[in-house]
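A.B. asks: just coords:
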C-alpha cells in the first residue's frame, strides 16, 4: 500500500506561508499597470520639478542660491532621472538574487509564488522608471564602471540575509524620498504617479525583505553574521553613492566640477539622507547587522 510521506509543516514554515499569502492577497487587491496608470502622452511641462527641491543634492548650497528657477527645475528633473536609472540597475540585481534564492524550491508554496510576484513587480517598475527618465529628457545614466562590476560580483555571491538586507537598504532609501515627491505639487504629475505606484508596491517588498532577513539570520553564526554585515554595508555605500550621476549637472547646464564639489560638502543633503534611514538603521541594529566595520561605510554614505 502506498504511503504518503509529506514534509511536516513547522510553526515557522506556517508563519512564512501566512505572511506570503497576505502579501499575495494585497498584491491582488492593490497593484498597478504603469503603462495605463501613468500619463505618458502629455508632453513634459518644464514648469515643474522632477523631484522635491529639498532633495536636490545642491539644495542649501551657495550654488543653489545662484541658480534661476528654471535651472533648479532642470536640475531636479535630471536628478530624478538618475535616481530612476540607479533603481533599474539595482532592481535587475534584486531579481537575479531572488530567482537564485527560490531556484528548485517548492513552487506550490505561497512564499515561492510571492517571490515571483515581486519579480514581476520589479520588471514593471524598471520599465516605468526607464520611460519616466526618457520623458524627463535625460540620457541613460549608468553607475560608474567599478560600481557595475561590484554589483555583478554582489549578485553572484550574496545569499540569505546579505541579499535580502541589501534589497531592503535600496528600497528603504528610495521609499522615504519618493513619499515626499509623490505628495509635492511642485513635482511634475507623471513623476508623482510613478512615485505613488512604487511606494505602494514596494511596501510589500520591504515587508518580505525584513522577514526574510530575520529568517536567514536565525541560522547564521557569529562569523557569517559579521561578514554579511560588512557586505551589506559596502553594498549600501555603492548603491547610495551611485544614485545621482555627476553628469546630471552638465546636462542641466551647470558647471559640473563646481556642482560636484558643493554637493559633496552639502550638509543639508547629508542630513536628509540620515533622517530617511533612521528606521532602516534601527532595523539593522535590532538584528545585529550594525557592526563597527559596517558603521564605517554607513557613515561614509551619510546614512547614519
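C.D. replies: Good, I have the coordinates. Fair warning: this is a prediction, and the values are worked out from it, not measured in the lab.
A.B. asks: going forward, measure contacts between C-alpha atoms and count neighbours the same way
C.D. replies: Noted.
A.B. asks: after the longest helix along the chain, next one along is what?
C.D. replies: Longest helix of the chain, by residue count under DSSP state H: helix 69-102. Next in sequence after helix 69-102, counting helices and strands by DSSP states H and E, comes helix 110-135.
A.B. asks: in that next one, which residues are buried?
C.D. replies: The neighbour-count check on helix 110-135 (16 or more other C-alpha atoms under 10 Å) flags 110-119, 121-122, 124-126, 128-133, 135 as buried.
A.B. asks: buried set for whichever helix or strand comes after it?
C.D. replies: Downstream of helix 110-135, the first helix or strand assigned by DSSP H and E is helix 145-157. For helix 145-157, the neighbour count (16+ other C-alpha under 10 Å) marks 147, 148, 151, 154, 155 as buried.
A.B. asks: swap in stretch 53-73?
C.D. replies: Under the neighbour-count criterion of 16+ other C-alpha under 10 Å, stretch 53-73 has 53-61, 64, 71-73 buried.
A.B. asks: take a look at this one as well, against the first:
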C-alpha cells in the first residue's frame, strides 16, 4: 500500500489502549457453549428481523417466526465474519507504516480483538446453524478510483466504520434481550463492549483523513458523500438475504426480499439502524442530502 502523499495521522489513543488491556478476556474460555439452542425461543431479537414492522411478519405462523429468527441470527453473525475478514485485510496492510505509525500499538489490539470476534461468530454459525452464509456481492470500488489518495484511504476506513456502527446497533440491543439464549446475548454483549473502542478509533481516523481531503482536494468531498450514501444503502440491503427466507421455509424468497425493501414499514427500521452514522456524516459535511445534490 502506497501512502506517500498522506500525512501521518495524529491520534490520541492512550485511553483506548489502556481500556483494551484492562478489559482483555480469553474468548476461548469465557463463553459457555451449550450443545444446542432451544427452538421455542428466538435467537435474534424479533424487532430486529427484516420482516419486523411489516404485514408479512404478522402473516407468519409462530413456528415460522421463530425459524426466521434462527436463520437471521446465523446470517447476521455470518455478515460479521465476512465484514471482519475484510477490515482485517485492510488494517494489517497499514500497521507500522509511516502514516499509521502512531496508531500501530492500538492496531495490534484491534487486530487481535477482531480476529477473536471472527472466531466466536463463526463458532456460533457452525455449531448452531451448521453453516456460514456466503458473502454477498460487494459494492463496486470504481466510484472511488478517480479520488485522491487521502480520499481513497478515507473511503476504506469509512466502510470499516459504517460496518462497525451498524452491527453495534444490533449488538447493543440483543445484549440485553432476555428472550434470547444466553450465548447469543453474551456474544452480542462482548462484541458491543469491544466495538465501542473500535468505533471511537474509527471516528478519529475518519476525521483526520477527512481534514486532509478538505485541505488538499476539496473537490473529492461530494464524490465521497455520494459513495458513502450508496454504501449505507448497500449495507442495509445486505441484511435482506433470500437464502435466509428459503431456509426458514418462507415462499418466494426473492420476491419477498423485493417486497420488504419497498415496504414503508421498513423505512423506520432503516432510519434507526443508520441514525448514528448519518448524524456523524452530517457533522462532517457528508450528508445524504449533499450526496444526492
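C.D. replies: All right, it came through fine. Small disclaimer: the values here were computed from a predicted structure and weren't measured.
A.B. asks: now, which of the buried residues of stretch 53-73 of the first structure lie within helices?
C.D. replies: Checking the buried residues of stretch 53-73 of the first structure against DSSP H, those in helices are 64, 71, 72, 73.
A.B. asks: nearest to residue 175 of the first structure among those residues?
C.D. replies: Of all those, residue 175 of the first structure sits closest to residue 73, with 21.5 Å by C-alpha to C-alpha.
A.B. asks: roughly how far does the closest one sit from residue 219 of the first structure?
C.D. replies: 49 Å (C-alpha to C-alpha, to the nearest Å).
A.B. asks: likewise residue 56 of the first structure?
C.D. replies: Separation of residue 56 of the first structure from residue 219 of the first structure (C-alpha to C-alpha): 41 Å.
A.B. asks: also residue 292 of the first structure?
C.D. replies: Distance from residue 292 of the first structure to residue 219 of the first structure, by C-alpha to C-alpha: 22 Å.
A.B. asks: also residue 253 of the first structure?
C.D. replies: Residue 253 of the first structure is 52 Å from residue 219 of the first structure, by C-alpha to C-alpha.
A.B. asks: now swap in residue 121 of the first structure and tell me
C.D. replies: 29 Å.
A.B. asks: what does residue 207 of the second structure correspond to in the first structure?
C.D. replies: Matched by TM-score structural alignment, residue 207 of the second structure corresponds to residue 214 in the first structure.
A.B. asks: same check on residue 264 of the second structure?
C.D. replies: With TM-score structural alignment as the criterion, residue 264 of the second structure pairs with residue 267.
A.B. asks: do the same with residue 183 of the second structure
C.D. replies: The equivalent of residue 183 of the second structure in the first structure is residue 190 (alignment by TM-score structural alignment).
A.B. asks: cool, residue 55 of the second structure as well?
C.D. replies: Under the alignment (TM-score structural alignment), residue 55 of the second structure pairs with residue 62 in the first structure.
A.B. asks: going by neighbour count, list what's buried in the longest helix of the first structure.
C.D. replies: For helix 69-102 of the first structure, a neighbour-count test (16+ other C-alpha under 10 Å) marks 71-95, 97-98, 101 as buried.
A.B. asks: by how much does it deviate from the second structure on average?
C.D. replies: Compared with the second structure after fitting, helix 69-102 of the first structure deviates on average by 1.5 Å (mean C-alpha distance after the TM-score superposition for the first structure).
A.B. asks: and the strands in the stretch 201-304 of the first structure?
C.D. replies: For the stretch 201-304 of the first structure, strands defined by DSSP state E, counting those that start in this stretch do not occur.
A.B. asks: where exactly do the helices run in it?
C.D. replies: 222-241, 247-251, 256-264, 267-276, 278-286, 292-300 (DSSP state H, counting those that start in this stretch).
A.B. asks: among those helices, which comes closest to residue 170 of the first structure?
C.D. replies: Nearest of the helices of the stretch 201-304 of the first structure to residue 170 of the first structure, taken as C-alpha to C-alpha: helix 222-241 at 6.9 Å.
A.B. asks: spatially nearest residue to residue 165 of the first structure, not counting backbone neighbours?
C.D. replies: If the residues on either side of it in the chain are set aside, residue 165 of the first structure comes closest to residue 213, at 5.8 Å by C-alpha to C-alpha, 6 or more residues apart in numbering.
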